[in-house]
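Undergrad: what would the 3D arrangement of this be:
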Amino acid sequence: MTTLNHTGISHTVFHLLGIPGLEDQHMWISIPFFISYVIALLGNSLLIFIILTKRSLHEPMYLFLCMLAGTDIVLSTITVPQALAIFWFHAGEISLDCCITQVFFVHSTFVCESGILLVMAFDRYIAICYPLRYTTILTNSRIRKIGVALFLRSYGTIFPIIFLLRRLTFCKHNIIPHTCCEHIGLAKYACNDIRVNLWYGFFILMATVVLDVVLIFVSYVLILCAIFRMPSQNARHKALNTCGSHICVIILFYGPGIFTTLTQQFGRHIPPHIHILLANVCILAPPMLNPIIYGIKTKQIQEQVVHMFIRQK
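TA: Now for the predicted structure:
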């Protein structure tokens, strides 16, 4: 299965440790993991069901929200069950092919969700700055094209990582101190030169997530300028309220990721299990809290949820 030389034979099986240093606490740590996964599945599935079955919600804002809910379900499903298997059954063994597959879906889903948040910012920009042209700009046909473009961007940019990882010889140790596989975390166990992996990973980060953050920031600068030019205080309050839930979701998605990156770069003294826990927060928190935020902040979704449960009773 393994060898420790450069003959071209490498590890084909890896072992995920979960959260190293906290092995005796894995059963307790699994509780928030399990609860967050159940809430993410139920909340996002309910959100998708309500939006797709209510014609009154077949508007661009809710259709983009439906896309966001779908990516949240995928992101949770490809990571949390693996972590729970480690915590509950010590089933951390994973083949190289499965590990690379998980890398592909984790990174592509993350890039896709970032793109959806950018599109949702663009949606709010059009709704507030060009309200009379809103329905003519964001037609159903254009929304479908945007969805396809997001899919192609996320999977197209991450697809080369499969080949960048497959070319490597993993002749170092095969113990991964994490709950899931990720690109550089796997590549660093190779005996080959991984500078191509590092540079391509940096390129993807800059060309997708960082670019999305910059464009979202520019969108909200323009939105705020338009809002503060409104003569009516009620109009300003209503416009800010429509952006509130989206801003919360943006902070929730990018905030933990930025904090995790900073701790990895400058927090050398921070214990490894803290880094792993922070990385898992980036995966656990958005899928669980996004449907709650939109359920609380969006009146139309609130009304549909209440109506559905009252009708069932």
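
Undergrad: can we go C-alpha only for contacts and neighbour counts from here?
TA: OK.

Undergrad: chain neighbours aside, what residue packs nearest to the residue nearest in space to the middle of the chain?
TA: Centroid check for the chain by Cα atoms, centre = their mean gives Phe110 as the closest residue, at 3.8 Å. Excluding the flanking residues, the one nearest Phe110 by Cα to Cα, 6 or more residues apart in numbering is Leu75, at 7.4 Å.

Undergrad: could you count how many residues lie near that neighbour?
TA: Using other Cα atoms under 10 Å as the criterion, Leu75 is surrounded by 23 other residues.

Undergrad: measure it to Glu113 for me?
TA: 9 Å (Cα to Cα, to the nearest Å).

Undergrad: tell me the helices and strands packed up against whatever helix or strand the residue nearest to the centre of the chain lives in.
TA: Assigned by DSSP states H and E, Phe110 belongs to helix 96-129. With contacts defined as 3 or more Cα pairs under 8 Å, 6 or more residues apart in numbering; DSSP states H and E, the packing partners of helix 96-129 are helix 60-77, helix 140-166, helix 211-228, helix 233-266.

Undergrad: so which bits of the first one are buried?
TA: Under the neighbour-count criterion of 16 or more other Cα atoms under 10 Å, helix 60-77 has 60-76 buried.

Undergrad: here's the other one to compare against:
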Amino acid sequence: MENISSSHILTVTALNDWDWTSRILFFSFALPGYLLTIILNATLIMIIAFEKALHEPMYIFLCNLCINDLCGITGFYPRALTYLLTERNVISHEECIVQGLVIVIYATGEFTSLSVMAVDRYIAICRPLHYHRIMSSFTVLSLVTFIWVFSCFVGLMAISLTLKYPICRHNINKLFCEHLSLLNLACKHDIFEGIVNGFIFIIMSFLFVFVLLSYLKIILACRKSKVSREKFFSTCIPHLISFLNTTCGLSDSLYTKFNIDTLSHVEHTFLSIIILTVPPFLNPLIYGIKLGPIRAKILYIFQRPKIK
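TA: Next up is the predicted model:
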């Protein structure tokens, strides 16, 4: 294995066409967005953690999703905000690798968490009498552990692949580092890279098809029962919106892998940051508004000072 030197300085070119006014304007939206995303996710985590009535599988998985979202935005926003305030958009190779690892773990964790949540909803609606027996505390703990172990495994495998090849280019065409961008810097490519990336693609495709099949069975089950339909609209719609939103965000990987140039530089930059900014912001909003117990708790928190 040819290990590369860690002394390389990489240049982020995503903001090359942006003037200072555009940078400040985007920063004025990005910083409040970052802080608000932290507040929304942290609030949902604390509500679920401190409210014993919410210590159920669905809410535990939701809490885990919010924790994963906080990890993702922490890996993206601080460095992106720094780029916006400085005209020297550079990052060391070591920092790029660390950021790439965090972002791959986040993206994999997001998709895996939503897949596990689809399993939970399938059992709750299609096999309600066996739900508490199947989704025991041990099962929930095992699934949460699987989400993080699997995400870390995929992240380490993907980033280790980028360390195999020496780099000949030093321009990152995104606002952040991830393993496909790092692979595009390599001097050469071989069949091993294709095997690893193919393995990751197959896993993600399997999870995607698995969720779609789960929801197909849920929809078929809802046709037979009014109670199931109510449960679907109250608990499944938020999850389905989050899943489709994350899937659309992952489409940027295809542009990076195949160097597709159908989009302008600015459009590609915005497309690439969708998965890192939109799901973490929308997830707590969607679930907080749609899920009755969480909505009730939020309303109680804000109305209590008025009652006093």
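
Undergrad: skipping adjacent residues, who's closest to the alignment partner in the first structure of Cys236 of the second structure in space?
TA: Residue correspondence, TM-score structural alignment: Cys236 of the second structure in this structure matches Cys243 in the first structure. Leaving aside its chain neighbours, Cys243 of the first structure sits nearest to Arg124 (6.8 Å; criterion: Cα to Cα, 6+ apart).

Undergrad: next one: Gly244 of the first structure
TA: Going by Cα to Cα, 6+ apart, Gly244 of the first structure has Lys297 as its nearest residue, at 7.5 Å.

Undergrad: please pull up the equivalent of the one you found in the second structure.
TA: By TM-score structural alignment, Lys297 of the first structure lines up with Lys290.

Undergrad: same deal with Ile227 of the first structure?
TA: Aligned counterpart of Ile227 of the first structure in the second structure: Cys222 (TM-score structural alignment).

Undergrad: number of residues surrounding its match?
TA: Counted with other Cα under 10 Å, residues neighbouring Cys222 of the second structure total 19.

Undergrad: close enough to count as contact, Ile194 of the first structure and Ala187?
TA: Yes - the criterion here is Cα atoms under 8 Å, and Ile194 of the first structure meets it with Ala187 at 6.8 Å.

Undergrad: what's near enough to touch the match of Lys297 of the first structure?
TA: Ser234, Thr235, Pro238 (Cα atoms under 8 Å, 6 or more residues apart in numbering).

Undergrad: now with 10 Å, please.
TA: Phe233, Ser234, Thr235, Cys236, Ile237, Pro238, Pro284 (Cα atoms under 10 Å, 6 or more residues apart in numbering).

Undergrad: now do the shared contacts for Leu75 and Glu113 of the first structure.
TA: Joint contacts of Leu75 of the first structure and Glu113 (Cα under 10 Å, 6+ apart) are Ala69, His107.

Undergrad: Three-state assignment for the equivalent of His178 of the first structure over in the second structure, please.
TA: Matched to the second structure by TM-score structural alignment, His178 of the first structure sits across from Lys174. Put simply, Lys174 of the second structure is coil when judged by DSSP: H, G, I helix; E, B strand; the rest coil.

Undergrad: can you check Thr169 of the first structure too?
TA: coil.

Undergrad: so who does the counterpart of it in the second structure touch?
TA: Under the alignment (TM-score structural alignment), Thr169 of the first structure pairs with Pro166 of the second structure. Contact partners of Pro166 of the second structure, counting by Cα under 10 Å, 6+ apart, are Met1, Glu2, Asn3, Ile4, Ser5, Leu183, Leu185, Ala186, Cys187, Lys188, His189.

Undergrad: host element of the closest residue to Pro166 of the second structure other than its chain neighbours?
TA: In space, Pro166 of the second structure comes closest to Ile4 once its chain neighbours are excluded; the distance is 5.0 Å by Cα to Cα, 6+ apart. Applying DSSP H and E as the criterion places Ile4 of the second structure outside every helix and strand.
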